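>>> Quick one: sequence plus predicted model below, questions after.
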Amino acid sequence: MTLLRTPLYDLSAAAKARFVEFSGWEMAVQYSGLKAEHNAVRDSVGMFDISHMGKFALAGENLVAALQTLVPSNLARLSAGQAQYTVLLNEKAGIIDDIIYYHQGDRQGFLIVNAATTQKDWDWLTAHLQPKGISLTDVSREKVLIAVQGQKAEVTLQPFVENLDLASLKMFNHSEATIEGESAFIARTGYTGEDGFEVMVSPAVGQKLWQKLSDAGVVPCGLGCRDTLRLETALHLYGQDIDDDTTPLEAGLGWLIHWDEKDYFIGKEILTAQKKQGITKRLVGLEMQARGIARHDYPVLVEGKAVGLVTSGTMSPTLNQAIALAYLPREFAKKGQAVEIEIRGKLYPAKVVKKPFYRSPSRK
């Protein structure tokens, strides 16, 4: 299979990045090293090539009303320039994907979706929105997306942005600006738990911006530290921590459900029943109590009995502590619960802890 490459691939190759296959793309997993890149974002600023992510432009009368039926969040709350993190749900209230919707007015909006689910999301959205007169345009291959993340993201990015004071852009807000003489889409969003921005531009401008940011000392970061950063702050990875068979209530995303503000959305009946009866499993945070790193699909045991599986796990560079996420039955999903993780045939102690594992001072 021929892997896809982003327009920034050559610049990453020149920076001696190490590449891996990810969702059909050849992506940089690390440049200078995972820990150095991780610490750059936590302590200063780093940048990620996330051009592989799906990017859909939406337009049409009653756009919000049409999209409302597909997500549990009330998009009518949004004013132009605001964004909402939410989930697409199937009829069983399973999560088709977690997405960000950027509201651009009564007739326009934009969706950023996961690379691994781009086609699935496109098919689902097209089937449900086109009959309601909503047009969808896939610009995934036409735009570069760069995430500039870290406590110094604002001061670092500002010199390259015209017609927009980044300090005026609140968290989960977005705006048009000018970069290299062309229109640019800038959102104060990200996937690291730090302050930062996601910048969408043409490939030509993206290449210039990436090089200028690099020249200014911004550390290029790969998928490796993107995973450790998001896991420290307990952000979900689609396909591991959430999927078509897990609901928002089970995944700890109940805050996305605006129960009393929406008469209907796909999956609401199932979620209402879950809320009334109680969920049978819940995604929890785990902290290892001995040496050993819990990884995806490692068994979780209580008193010698397998009760769940690890969904994500790593050694936290910030905390110098092995951490993980796992789904456990409700009776074991309580803070302080002692469990064991089976790692290569041996059992290692761990305990359930409160999420997130780490909270950035810049986000408190």
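Structure received.

>>> Every contact and neighbour count from this point should use C-alpha atoms.
Fine.

>>> which helices and strands sit right next to the helix or strand containing Arg230?
Taking DSSP states H and E as the criterion, Arg230 maps to helix 223-232. In terms of contacts (3 or more CA pairs under 8 Å, 6 or more residues apart in numbering; DSSP states H and E), helix 223-232 is packed against strand 25-30, helix 34-43, strand 305-316.

>>> dropping in the other structure now:
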Amino acid sequence: MTPEELRSLTPGVLGILVRRGADFAAAEDAVQDALVEALRVWPDDPPRDPKGWLVTVAWRRFLDAARSEAARRRREESAEEEPPPGPATSVDDTLQLYFLCAHPSLTPASAVALTLRAVGGLTTRQIAEAYLVPEATMAQRISRAKRTVSRVRFDQPGDVATVLRVLYLVFNEGYTGDVDLAAEAIRLTRQLAATIDHPEVYGLLALMLLHHARRAARTGDDGGLVPLAEQDRTRWDTALIAEGVLILQAALARDRLGEFQAQAAIAALHADAPHAGETDWVQIVEWYDELARLTDSPVVRLNRAVAVGEADGARAGLAALSDLDQTLPRYAAVAAYLHERDGDGKRAARLYAEAAAQAPNLAERDHLTRQAARLHRQL
């Protein structure tokens, strides 16, 4: 069994412990201990029933911890008789765990960390490395999150939209350390899609697959950022694209449009074009109109301005841009691109340099700096 397959058992095991009466925070610690033990023991002695083995070991770890703390003596007395090995219920608690870990009382950062640990089965060290923070800092964040949700009823209804936002935050972190967070987000979203029949879950899964399909083409041999229009499309993963489009079509057929379905539709139109020049920008603008209606997001309207510039010309794109706040992230980069398309190289060079100074990461900063330098050479 691979580490990913092992981690996929985490929600079911954790749910069983909580239903047996274990405090969520203590149960999660016990499950993590059981996962570590499984990685040590299973290569030489694999169990016939992996989930049952994890439940048994995790429950014993929980009882051991309960017995060592005076504050949990009453819980120990109620659990004095150890249940037989293996799952005690056929109830699937996966969805409740997603809701719990994305509870509105948590900050987005805490919800992401708790989801990766309690639902994803990652260790605190792995999560800390992925987010480039000290392990002690991440441990404190997770502990606070667990204390917060321990006060929430396990069977309390949750908000699917909040869960999806948390998973999308995970996906957008990409790859850092020894954990591929984009792949982990896809795995968790697949797991969620198998648990709940919801078109926006499918929309997010389709969006992730379509974006992930372009991953190999996003950077050049020198590690530099390659814009979508300049990517080598032969490096795109056609199997992921086909799967994403199929999932999206099934979601759209439900006629319950949401923002992730609209974003996925835009990504699918980009994926459908054999070359950048064949992109159906008119239809992309229409989807941005739908997305703006759904979200009223300034970032969506910023991206729409780019699409309008491609569909109707740079002047039309600049007109769409004029209504937006110039302090928006990446506003300067979009303005630079449209001004260059409109023939104003001098202004575009200045805006590219301005955008580079505001870039959120090194790869984007280097790309924008190169764009500014290219235009300066042409002046």
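Yes, it's here. These figures come from a predicted structure and were not determined experimentally.

>>> Can you pull the TM-score for these?
After superposition, the two chains reach a TM-score (TM-score structural alignment, normalised by the length of the first structure) of 0.27; 170 aligned residues with a CA RMSD of 6.9 Å.

>>> how about the helices in the stretch 51-200 of the second structure?
Along the stretch 51-200 of the second structure, the stretches classed as helices by DSSP state H, counting those that start in this stretch are 73-78, 94-101, 108-114, 124-130, 135-149, 160-172, 181-193, 199-212.

>>> Grab the nearest non-local neighbour of Ala139 of the second structure.
Leaving aside its chain neighbours, Ala139 of the second structure sits nearest to Thr124 (6.2 Å; criterion: CA to CA, 6 or more residues apart in numbering).

>>> Correct me if wrong: that neighbour contacts Thr137.
No: applying CA atoms under 8 Å, one finds Thr124 of the second structure not in contact with Thr137, separated by 9.7 Å.

>>> higher neighbour count, those two?
Thr124 (23 against 12; other CA atoms under 10 Å).

>>> Enumerate every residue touching Ala193 of the second structure.
For Ala193 of the second structure, the contacting residues are Val201, Tyr202, by CA atoms under 8 Å, 6 or more residues apart in numbering.

>>> gap between it and Glu129 of the second structure?
To Glu129 of the second structure, Ala193 of the second structure is 28 Å away according to CA to CA, to the nearest Å.

>>> the helices in the stretch 251-379 of the second structure, which residues?
For the stretch 251-379 of the second structure, the helices defined by DSSP H, counting those that start in this stretch cover 259-272, 281-295, 298-312, 314-321, 331-341, 345-358, 362-378.

>>> and these as TSV, adding distance to Arg60 of the second structure and mean neighbour count?
Compiled in TSV, the helices of the stretch 251-379 of the second structure are given as follows (distance: least, CA to CA, whole Å; neighbours: other CA atoms under 10 Å):
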stretch	distance to Arg60 of the second structure	mean neighbour count
helix 259-272	42	22
helix 281-295	47	18
helix 298-312	50	20
helix 314-321	61	20
helix 331-341	55	22
helix 345-358	52	21
helix 362-378	47	17
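
>>> just to revisit the earlier point, after the helix holding Arg230 of the first structure comes which helix or strand?
helix 268-277.

>>> For that following helix, which residues meet the burial criterion?
For helix 268-277 of the first structure, the neighbour count (16 or more other CA atoms under 10 Å) marks Lys268, Leu271 as buried.

>>> One more: stretch 180-189 of the second structure?
Residues of stretch 180-189 of the second structure classed as buried by neighbour count (16+ other CA under 10 Å): Leu181, Ala182, Ala183, Glu184, Ala185, Ile186, Arg187, Leu188, Thr189.

>>> ok, the second one to Thr176 of the second structure distance?
In other words, Ala182 of the second structure. From Ala182 of the second structure to Thr176 of the second structure the distance is 10 Å (CA to CA).
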